[in-house]
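# One predicted model, sequence on top.
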Amino acid sequence: MSAAFLIIIGLIGLIIGGEMLVRGAVSGAKSFGVSPMVIGLTLVGFGTSTPELVTSLQAALSGSSGIAMGNVVGSNIGNALLILGIAALLAPIAVDPKALRRDGAVMVLATLMCLAAVLFGEVSRLIGATFLMVLIAYLAFTLWSEKGPSISASEAVYVAEADAVPGPDYTLGISIGIAAIGLVLTILGARFLVSGAVSTAQAAGLSETVIGLTIVAIGTSMPELVTSIIAVRKSQGDVALGNVLGSNIFNILGILGITAIVQPMAVPLEIIRLDIWVMSAAALLIIVFTRSGWRLARREGGVLLACYVGYLGWLLA
């Protein structure tokens, strides 16, 4: 099979598999009586990041650390500039100050931790374990801080994220079946995508890191894009913002953490020289824009999107 065909099949498998996995997991959790807030914070956050996780694991185990690292860094850049830019262009996004102070601060912390690991030159098992422990602490603190009889604005965002998952509620057995099929499709899709990406890099004379930062990163970020568009169309722009912040946190602390625990990775020089700085600048840009009037306007979404187009142009040139 040609490399292009492998990539297309892989992306289709990741998109469909990721969507089925999230839908089945959310439906099953509802049948168990799990609160929408917990579903939105954990299952939706982890579920939409599953394509990135499986792809990075597959790439790292195959010896393609450039694709694994490029996938995480490129996904975060795409989330901040591409996905949030498109969402803000579709409709201005209102920002809840409390949620931004907490989740935005954790995203900045995760970004700084990733920057430090990249400049160190290697993501070891110890670094991966540290990332994962910080993620667990963040989730535990969020669940603890949202306890109470009344629903806070930030809790309402997680509830809305759970409601934004498409599809009806199923019985427990059907939910497990849908989630299992989704997981299988995601794993197979990741294998096809990594294989096609490696072949494409070799044929085009590009580094695996560049392919990971572009084709792989954009493809694995499709669940976040779909979730954000659905949220904006439902006039829930805060869900789109929460989805991006949460995904960027999960990508660094969860995906990079788990991948490094399974398979430590050396950081490609390309990422040290350019892409980690672009990811850090994109995270800072989100904070600056969202704190300006506690609103992400269309013009700011246009700036984010223009920055992403410029970054891709520079990367591929």
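Now that the structure is in, tell me what you want to look at.
# Could you use CA atoms for every contact and neighbour count after this?
OK.
# pretty sure Phe192 is in contact with Ile9, am I right?
Yes - in this structure, Phe192 is within contact of Ile9 by CA atoms under 8 Å, at 6.8 Å.
# Looking at the two, which is more packed in?
Comparing Phe192 with Ile9 by other CA atoms under 10 Å, the one with more neighbours is Phe192, at 24 against 18.
# in what helix or strand does the more buried one lie?
Using DSSP states H and E, Phe192 sits in helix 172-204.
# And that helix, what's buried?
Neighbour-count burial for helix 172-204, counted by 16 or more other CA atoms under 10 Å, picks out 172, 175-201.
# Ok, stretch 148-159 next?
Within stretch 148-159, the residues scored as buried using 16+ other CA under 10 Å are Ala153, Ser154, Glu155, Ala156, Val157, Tyr158, Val159.
# Could I get the full set of helices for the stretch 51-200 of the chain?
Residue ranges of the helices in the stretch 51-200 of the chain, as given by DSSP state H, counting those that start in this stretch, are 65-77, 84-90, 97-99, 105-120, 125-145, 153-163, 172-204.
# what about versus this one:
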Amino acid sequence: MLDIIFLLVGFALLIAGGELLVRGSVAVAQRIGVSPLIIGIVLVGFGTSMPELVISVQASLAGSPGISIGNFVGSNIANILLIVGVAALIAPLTVTSRALKRDGGVVVAASAAFLIIAFVSPLNQPIGALFVAMLAAYLVFAIRQERLAPEEGHSAAFEMSQAEEEFLRNGDHWAARRLKWSNRLGRTLPYLMALAGLATIIFGGRLLVDSAVSLAREIGVTEAVIGLTIIAVGTSLPELVTSVVAARRGHSDVAVGNVMGSCIYNVLGIGGVVGLLAPTNVPEEIIRYDNFVMVGAAVALVVVAANGGRISRLEGTVMLAAYVLYIYSLWPH
């Protein structure tokens, strides 16, 4: 019972920390005028993947590869089948051809690369360095493709400076002074939020890993099953919330970009960092089953999205059903 309580507290800390990290990062991005798709792919994707990163590194260092690898493999499966499925049920998702070709292709390629490498090599430092280099190359390429056109409006930082000048021109020095302090606080607060979020994630991750290992022993399942299901779904909750909110507001680009960015970070970023900092073997059960499910889900996402550039409610329902079947196949019954 105590393990379950600690597990829930760990999840709560991860979610709260992830929220702080994402809000701080996005606030910075909005001030400098970053496009919605890049916010989804780079910042929101990175921020919401931090819980998985911390848990996977800590679990690997603690000698629990099932939780370490199962966490990010299971998160990718949940991202595609569960989160895209739920978001599509709320509102059919539109996928731009550019995002599909660039980001969808990278998701499939990264997943397939991990599947193949896991058969022939442990997740060691050379493989980790390769994955991190691939992630860096992808981000450079993606950012170069994304440029805010002038007609799309100025950044928040520019608008605030213009407002301050307007106050000064009108003689309202007190209002200008208040706005200046607000501007300074606005520059500092996002960084403080991000740092506080990161610290909360690290503490929550440690608590969650310890309780998950203990729970697996208590109920008689492998650590990989816990990592692929309970931890993977729990750490994917920020992605779920972000994508659902984006879908409800009609921002399909952010919803889909969030999922694709998170999937890319999970394999290349988390897999890469784990390989560099805490090399580990990929559990046999994940090599022979779950990696194939991950690749299959990635291919299915691209194929479905390529069919008319949208993901319908019916297709979302099928994705959810597939996820339920996958979870059912893992647990002993």
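Yes, it's here. The structure displayed is predicted, hence computed values, not measured ones.
# Can you give me the TM-score here?
The TM-score (TM-score structural alignment, normalised by the length of the first structure) is 0.90; 301 aligned residues with a CA RMSD of 2.0 Å.
# before we move on, the earlier item: can you add distance to Ala231 of the first structure and give the helices of the stretch 51-200 of the first structure back as CSV?
Below are those laid out as CSV (distance: least, CA to CA, whole Å):
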stretch, distance to Ala231 of the first structure
helix 65-77, 19
helix 84-90, 9
helix 97-99, 17
helix 105-120, 21
helix 125-145, 22
helix 153-163, 8
helix 172-204, 22
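# I'd like to know which of those is closest to Thr220 of the first structure.
In terms of CA to CA, the element of those nearest to Thr220 of the first structure is helix 65-77, at 7.4 Å.
# how close does the closest one sit to the second structure?
Helix 65-77 of the first structure differs from its equivalent in the second structure by a mean of 0.4 Å after superposition (mean CA distance after the TM-score superposition for the first structure).
# Tell me what angle that helix forms with helix 172-204.
Between helix 65-77 of the first structure and helix 172-204, the angle comes out at 120 degrees (axes from the mean of the first three to the mean of the last three CA atoms, to 10 degrees).
# ok, residues contacting helix 65-77 of the first structure?
For helix 65-77 of the first structure, the surrounding residues in contact (CA atoms under 8 Å, 6 or more residues apart in numbering) are 52, 55-60, 194, 207-214, 216-218, 220-221, 247-248, 251-252, 255-256, 265-268, 271, 275-276, 278-279, 282, 308.
# before we move on, back to that, same list (the buried residues of stretch 148-159 of the first structure) but as JSON lines, adding distance to Val38 of the first structure.
Output for these, formatted as JSON lines (distance: CA to CA, whole Å):
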{"residue": "Ala153", "distance to Val38 of the first structure": "15"}
{"residue": "Ser154", "distance to Val38 of the first structure": "12"}
{"residue": "Glu155", "distance to Val38 of the first structure": "9"}
{"residue": "Ala156", "distance to Val38 of the first structure": "11"}
{"residue": "Val157", "distance to Val38 of the first structure": "11"}
{"residue": "Tyr158", "distance to Val38 of the first structure": "7"}
{"residue": "Val159", "distance to Val38 of the first structure": "8"}
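# right, and out of the residues you listed, which lies closest to Met107 of the first structure?
Nearest member of those to Met107 of the first structure, counting by CA to CA, is Ser154, at 15.4 Å.
# Pull the contacting residues for that closest one.
Asp96, Lys98, Ala99.
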